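K.L.:
have a look; sequence and predicted model below, questions after that.
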Amino acid sequence: MALPSKPAPTFDRNFLIELGGGILFRQAEKLFEAHAVESAEWESPVLKGLVDGGDAVYTPELNLRSTVFAESSCSCLDGRRRKVCVHVLATALHYQALKEEAKHAKVAEALAATPEPKPAPAPEKAPKLPRVRSIKLGADGLLLRVLIFLPPNLEEAAGRGAIVLKLDAAAGREILPLNKLNPRQKYKVAPQQVAVLKLVESWCGGKLSSLLQLTGAQLRQLLDAVRGESIVYWVKKPNAPIDWVGGTLPGVHEFLGEPELAKPEQPEPEPVTLDPKPEPVKKRSFPANISLREKSKPNLRRIAESKGAKLWQARKADYPVASEAAASMENFSHKSVVVDGSPHYLAIRLPSGDTASVQPLRTLLKAEGFMLEPSNRKWWLRDRHKVLNFLAGHWKALERDWQAEFTDNFKSKLQAVEVSALRVEAKEDGGKFALEVSLSQSTDEMELRRALASGKNYVEAEGGAITLLDRTSVEQLHQLERSVSGQADRPFTPTFSKRLETQDLIDVEDLLDELCEGWQPPQAWQSRSRALKEVGALEAAPIRPGFDAILRTYQRIGVAWFWHLYRHQLGGILADEMGLGKTLQALALIECIVTQGSGPSGGKPAAKRPALVVCPASLVENWLRETARFTPNLKTHKHHGPKRAKEPVVLEEYDLIITSYGTLRQDAELLGTMDWCVVIGDEAQHIKNRRSQNAKTLTSLHADGRFLLTGTPVENSLDDLLSLFSFLMPGYLQKPAGKMSQDDKAWHNKRQAERAAAYILRRTKKEVAPELPDKIEKTFFCELGNKQQRFYQDTLEKTRRDIFNLEMSGANAGRVQFAAFTELLRLRQACVDPRILDEEFPAKDSAKLAAFDEVLDECLDAGSRILVFSSFVTALQLLAEHLEQKGHKFCYLDGKTKNRLAICDQFNEDESIPVFLISLKAGGTGLNLTGADTVVHYDPWWNPAAEAQATDRAHRIGQTKVVTSIKLIAANTVEEKVLELQAKKAEILQELFDESKAANAKVNLDDIKNLLK
């Protein structure tokens, strides 16, 4: 294929993972490696391809007018719904490979100019081999290639005549041992590969084997069948096929001996006849109950004709169609299953030979009452009721699984018989959809009910029309009824109807996609549901350009997901892993809602109503700062603390209100009377108990949109999901009704979890790592509570007073400066944990301890492991006591620890230990702790180099995960002021907070006073 003249993007790994996700990319790689892509062409801005998917040929297209929201289409099911599918990614991989090949065009031309050795002349007539019996072959089957692996001791093994080969099969997208192929699956195999399969069967008694011991001549024969194909490997180099050179494999063929000379072809012997002087005789037809042996013996022909005539006369009256069955089957191959009959009887002939492959069918026929007549080797069923029941249950299976051939007689006699199949109809009605599903449109429902109640799998109507109740369609309908109704014990009915809410569409669509092949929902249905099934199909949210430039691609998709749900009056949970910017995505949504000025589905303008964010008290300050940084145009108000508003009219003047769960409980009446454009609950684990006051109050709020944020997976229990969805979409998930069996209860819980999954968006660092830095740094602002704030202010006033008194007493500058250092240290300790200074201070009032618990819970649920650094040993000891009380395992290291390396090894090797507490001086250097992927700086290290050095205990060679570094900062304290000055006066701060140099630090006293303002 000629490469396009117009520039095309580079379809590298990062680009394609960003486009379709890691799981889809790995599937596309397998499809590409299986040589399934037939062509790939770039016509700017569209990439087009042709892909052999095994079951069909697909035509993917990728329009890259917008690199963020690419438009994808394909003839596959996902592609028809505008999802990015595996065929699109495989086409992109193929196109990129073609570009790489083009770079070496000169080399390719030089090689093309080199004359290739002439192939050895083929024999005039290839030796005939038996057909492949172990598997089914067909042009519409799954693509199959045989892979040959040679032993490393080939030379020695060839000398002994005992070369052991390993044979694998690349079937579709998986590689498995050759003897593990599914005998019922149909495979598409190239002619050379067919020859390999035939040879293996001929050497293994008609079966396929994954291990073979061959002579040199046999191996040569096998390799000749696949000459030129890159499917031969050394067993120790499974990723690099051996290159063919001049029709041979270097290092292989020279050990196999000379090829045997072809023996002269012998004339085929004349057919042997039993009569020494055969005379032309009139061709006779023999009755079905006469064996082949009787037919073949001339001296018994007369007896056979006489015997057959009598037996046939006796049967003809009872079964007038049997003669037609015997005659109509003679024209079919003896290598296939042949079915003949009518509504009154069935005659099935099984393939001759290869008894093992048809044993399951033979067992089925016996179980269904068929009798084998040895005289004609056919299985007969002569009972109308049994025949119709059998056809209802197994007609489709005979076609699909056994590739049975049906006689013209059978087709003629059963042409008026209808086989039931699910019939689905969905009509839009007032913004909702009425779903109707039935088994048959031509059969009365009461007749269907009576037939099923009596054990009949068919219905006979007046006039002779017959409807077979296919067991698969009956089971599918019952499964659909249970799933859509949510009733595990729901009785089966032949018809089912339900009025669907918007939130039900995606769930029901998934069920129908699985059960009803080819079913397509109406366009209005698709527009509401398809974006939830594949975030790549989402339309971009109207994000402000300046804000959009800040967002990463996966964050834009998260905002588009939020926006889609909001516009369709749905709720959702953003459950991205910690450090991926959930707050940022939520703020982008709020700004979109406020600036667009319209409610969901074109309702009342949303700009007249503020948005509400509810979060833990320790995160209120963090939300305020993130809002000021990223959405400065929003009028934001903190409704928290003693000076909060008392009347709704005050809050209605703002675009965004931020409050805590505690304040929400206290001001439930005030906040509950307001109308909100959207309510967002941060750290959703705070409402996982639906009986808690947090959950009840949050659920009672009036809002157009409802969303939750959490880095904690929410699938822990059905009760958790019920609580979360009681807020998001009341009534969508249901509690188990009444008494249920264990099986029914398990089914119900699983079903509810499946329904919830569509409204939970979770991305991990591993999934988005290609576009993220390998180290994420995050600052976490903690707002001091009233009690700790008073404690800090008292300490600050004492510090100022002591410095002033020293100066007034005439103390020298060195003494004043040393005292200032000491008091500044006390202020830092008051920020970290007041219990360092006052043992009686309540632990529950420590802001950093509360923030640490939030981080810890999220990390534990995400499977992350944490290093916690502090410059205060007392703070680490208090954390150790806290972890013991909560029952968490941890490691501990400070200056008194003797066996440092042993403790580090224990943490790295024992993944059941989630936390490692480390002091600044003892663990800042010299440790390798790649077992962790999260670093928490409990109190800030004012020297940026020292802080980075601590983080690098986890982020270093050997680390395979993205490392998240979290800095806990007490808001509106000396910690925050020093953080602001860190970049400007790094050299001053380094001296200022290195306690070992405090007495000699060359820091101006005015710098210290500025920090204390």
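P.N.:
Looks like it came in fine. Source: prediction; values computed, not measured.
K.L.:
can we go C-alpha only for contacts and neighbour counts from here?
P.N.:
Noted.
K.L.:
so which bits of the lengthiest helix in the chain are buried?
P.N.:
In the chain, with assignment by DSSP state H, the single longest helix is helix 786-808. For helix 786-808, a neighbour-count test (16 or more other C-alpha atoms under 10 Å) marks 788, 789, 791, 792, 795, 796, 799, 800, 802, 803, 806 as buried.
K.L.:
for the fifth one, what are its contacts?
P.N.:
The contact partners of residue 795, taken as C-alpha atoms under 8 Å, 6 or more residues apart in numbering, are 826, 827, 830.
K.L.:
let's go with 10 Å and repeat that
P.N.:
By C-alpha atoms under 10 Å, 6 or more residues apart in numbering, residue 795 lies in contact with 789, 801, 823, 824, 826, 827, 830.
K.L.:
of those, just the buried ones, ChimeraX syntax please.
P.N.:
Restricted to buried positions by 16+ other C-alpha under 10 Å, the ChimeraX selection for the contacts of residue 795 reads:
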select :789,823,824,826,827,830
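K.L.:
please compare the first structure with the one that follows:
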Amino acid sequence: MPSTATAPRRNKSRRDDDAPLIPILARKVREIEAKAQRGKLGPTNRVKFQVIAFLVREERARVKVDDALADGARAELLKRLDGVATILAKTAARDTSLIQLLEVDQATSPVAKRMRRDWLLESGAELAPEELIIADIAPVQAPVVPAALAERQVTPPAVESRMMANPFLAPDLTPRPAETPRRRLDGWELMGPLYKAFETGAGGGAATMELPPLPEADHISPKGLEIMVHQSRLLEAVRAGHRSLLLADEPGLGKTAQSVLAASVADAYPLLVVVPNVVKMNWAREVERWTPQRRATVIQGDGDDIDAFADVFIVNYEILDRHLSWLGAIGLRGMVVDEAHFIKNLTSQRSQNVLALGQRVRETTPGGRPLLMALTGTPLINDVEDFDAIWRFLGWTNGEKPSAELMAKLDATGFTPADKAFYPEARDAVISMGIVRRKKVDVAADLPDKLVADLPVQLDDEFGRGIRDAERELGERMAAKYRRIVEARGDRGQAASLAPGEIDDDIVRLVAHNELEESKAAGTGGDNVFTMVRRIGQAKASLAADYAVQLQRSVGKVVFFAKHIDVMDQAEAHFAAAGVTAVSLRGDQTSAARQQAIDDFNADPEVGIAVCSLTAAGVGVNLQAASNVVLAELSWTAAEQTQAIDRVHRIGQDEPVTAWRIIAAHTLDTKIAELIDRKQGLAARALDGEQIDDDETESVQLAALMHLLRQALGGE
């Protein structure tokens, strides 16, 4: 039987004796109003809104026909109920999606019924036995592919080949558990108390499950790589059998590597990784780096070019909807959702797609225990109920009640939500399901004091294709000049001694040097190395800005560096649309305006991002309130990049600094990043007095043009 224990009755004034439910409704509606004012109405608060509306109507009808009430008392009670109804109406006006809840005649879900029962018991009402025990509605299994998306489904030809090669999934012979016996907490509404346990920080302490000790040796990393202590301990938990994890480490602590290695430890293949578009290429690179024995494929568009026999399928949120059918049928054994706060809105199609696939993976994995990982540095954006979708994906709750495993942990506490001691115990129980949260300061001893992390992005739109076409045309233009020079020399000089297919480096350097001089004279006219890099920066702007927003929500303040004003303008517009307050440091500012922007960034907690010009803000600026830098565009010199990062990495900085370089894959951008890194190595060697190669003394612009020319000649 469910517990019917009630909270101790407070001393009430005489006017509450006739309607003890009204003060409870007044308190609850004020809670809803406060949440709505902060834009934090999650699923539980919406149910609470519905129950209040129903009880107001029910109580109004009771008061009107209660013959024991004097007319004055009845009028007073109706006035107070009108006050509650007025607040409901104002709240619904603020969030119009609530209006439909006001039109519902009664709250019928089990959660709403339990909430109504608990409030009535708190008011001292006597309920019939059938109102005390509330049975759950048998869940209706939603299809992986909603009817509205059925026509959009695609099946790449390569996937058909894979499924023909193995048309049957391995049978699941795992014995099914017997029906779960009724537990002491089965009759309680528990989702609200679970959210409250986290909202109040009940019990305190970091939200990290107990992890196994560090193993004696690293037997996981491939040769030449080594994982850090905090990464190794999480992987030991996976080795011990843990299969659902909310990994909420701060950016820069290697969540991607931990997930890739966790899949290897758990043998969770095929593995699906759902990510924002900006990090698709990085995920493929990390899979190759940490598990070279596994193959990854990135799904673009309709997936015509995917490797259907790959171990890891990487897809971005925006195109997942057209691949639901075959992904649900291919026999996935694991699923990782990167930047999992993207699914916090349960009404969005994006969230529903992810949850449906997660449920499908649980159903088709032998034993029902796939590897499910939600990665986010910001599991909470607006409200503690942002946990809802993530917990559902991981299988910890179904939105209305905890899973059998979590329910057993809660039941083992020996408390109910009527006990204060329940809340810290409940928080610990949820954390033990698999929440892991580490900050940079927690693992600072394992981190370098400054790290430059490359984030390759795919420019797969028309703009990106245009850039690659322009690069090829520039390379072919220089190649034509190279061939004319070789032909003009005939049998004279070094060209005469070249073997077929061999390239004359002196002529390559000469052609590239002439092209560079012409580019400098032309400025922004025509296609040259400078306009090419500018176009790449423009194409990357929104992707870089989007990543900066994700970082800001994870770690707080972020410094965003760009080279061109139009890229800065694009970024600032993106930040404003995302609701992130930003300041700008540009070359055309007065000294007073510039200093005010710096002070606002360092001192004002509402300012999340500083948008800085590489040339105007790269020196003489202190922005150490941040420890994360986004380099949206690459510099032409290693020194300029270092100067930018050192606006954050300076005396007084308490945390390791991470600089995220956004690099356009398969473009000149990749070569420029490589050249900048080489120049940094050159600077160190020069200071140490070591030998310097001639080609490393060339400018980055010249070296980049030589690369394009060699590529056009078939030499690279």
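P.N.:
Cool, the structure landed. Because the structure is predicted, anything quoted here is derived from the model rather than measured.
K.L.:
just how off-centre is the longest helix of the first structure within its chain?
P.N.:
Centroid separation for helix 786-808 of the first structure versus its chain: 57 Å, with C-alpha atoms, centre = their mean, to the nearest Å.
K.L.:
distance of residue 923 of the first structure relative to residue 426 of the first structure?
P.N.:
Residue 923 of the first structure sits 65 Å away from residue 426 of the first structure, going by C-alpha to C-alpha, to the nearest Å.
K.L.:
pull the contacting residues for the aligned residue in the first structure for residue 614 of the second structure.
P.N.:
Matched by TM-score structural alignment, residue 614 of the second structure corresponds to residue 920 in the first structure. Contact analysis of residue 920 of the first structure by C-alpha under 10 Å, 6+ apart lists 868-873, 893-895, 937, 941, 946-947, 950.
K.L.:
narrow the residues you listed to those in helices?
P.N.:
Per DSSP H, the subset of the contacts of residue 920 of the first structure in helices is 873, 946, 947, 950.
K.L.:
most neighbours of all those residues, which one?
P.N.:
Among these, the one with the most neighbours (other C-alpha atoms under 10 Å) is residue 950, at 26 neighbours.
K.L.:
surely that one meets residue 934?
P.N.:
No: the pair residue 950 of the first structure / residue 934 is not scored as a contact, 11.5 Å apart, by C-alpha atoms under 10 Å.
K.L.:
for these two, list the residues in contact with both.
P.N.:
Shared contacts of residue 950 of the first structure and residue 934, counting by C-alpha under 10 Å, 6+ apart, come down to 867, 868, 965.
K.L.:
tell me the one of these nearest residue 725 of the first structure?
P.N.:
Set against residue 725 of the first structure, the nearest of these by C-alpha to C-alpha is residue 965 (32.1 Å).
K.L.:
what helix or strand is the residue opposite the closest one in the second structure once aligned on?
P.N.:
In the second structure, the residue paired with residue 965 of the first structure according to TM-score structural alignment is residue 659. For residue 659 of the second structure, the element it lies in under DSSP states H and E is strand 657-664.
K.L.:
what's that strand packed up against?
P.N.:
Other helices and strands packing on strand 657-664 of the second structure, by 3 or more C-alpha pairs under 10 Å, 6 or more residues apart in numbering; DSSP states H and E, are strand 450-457, helix 529-555, strand 558-562, strand 628-631, helix 638-645, helix 668-688.
K.L.:
in three-state terms, label residue 589 of the second structure for me.
P.N.:
Assigned with DSSP: H, G, I helix; E, B strand; the rest coil, residue 589 of the second structure falls in the coil class.
K.L.:
burial check on the match of residue 965 of the first structure, number of neighbours?
P.N.:
Count around residue 659 of the second structure with other C-alpha under 10 Å applied: 26.
K.L.:
against the second structure, where does stretch 222-235 of the first structure fall?
P.N.:
Using TM-score structural alignment, stretch 222-235 of the first structure finds no match anywhere in the second structure.
K.L.:
quick one: the aligned partner of residue 683 of the first structure in the second structure and residue 455 of the second structure, what's the gap?
P.N.:
Counting by TM-score structural alignment, residue 683 of the first structure corresponds to residue 339 in the second structure. To residue 455 of the second structure, residue 339 of the second structure is 15 Å away according to C-alpha to C-alpha.
K.L.:
have a look at those two and say which one is more surrounded.
P.N.:
Between residue 339 of the second structure and residue 455, counted using other C-alpha under 10 Å, the more crowded position is residue 455 (22 against 19).
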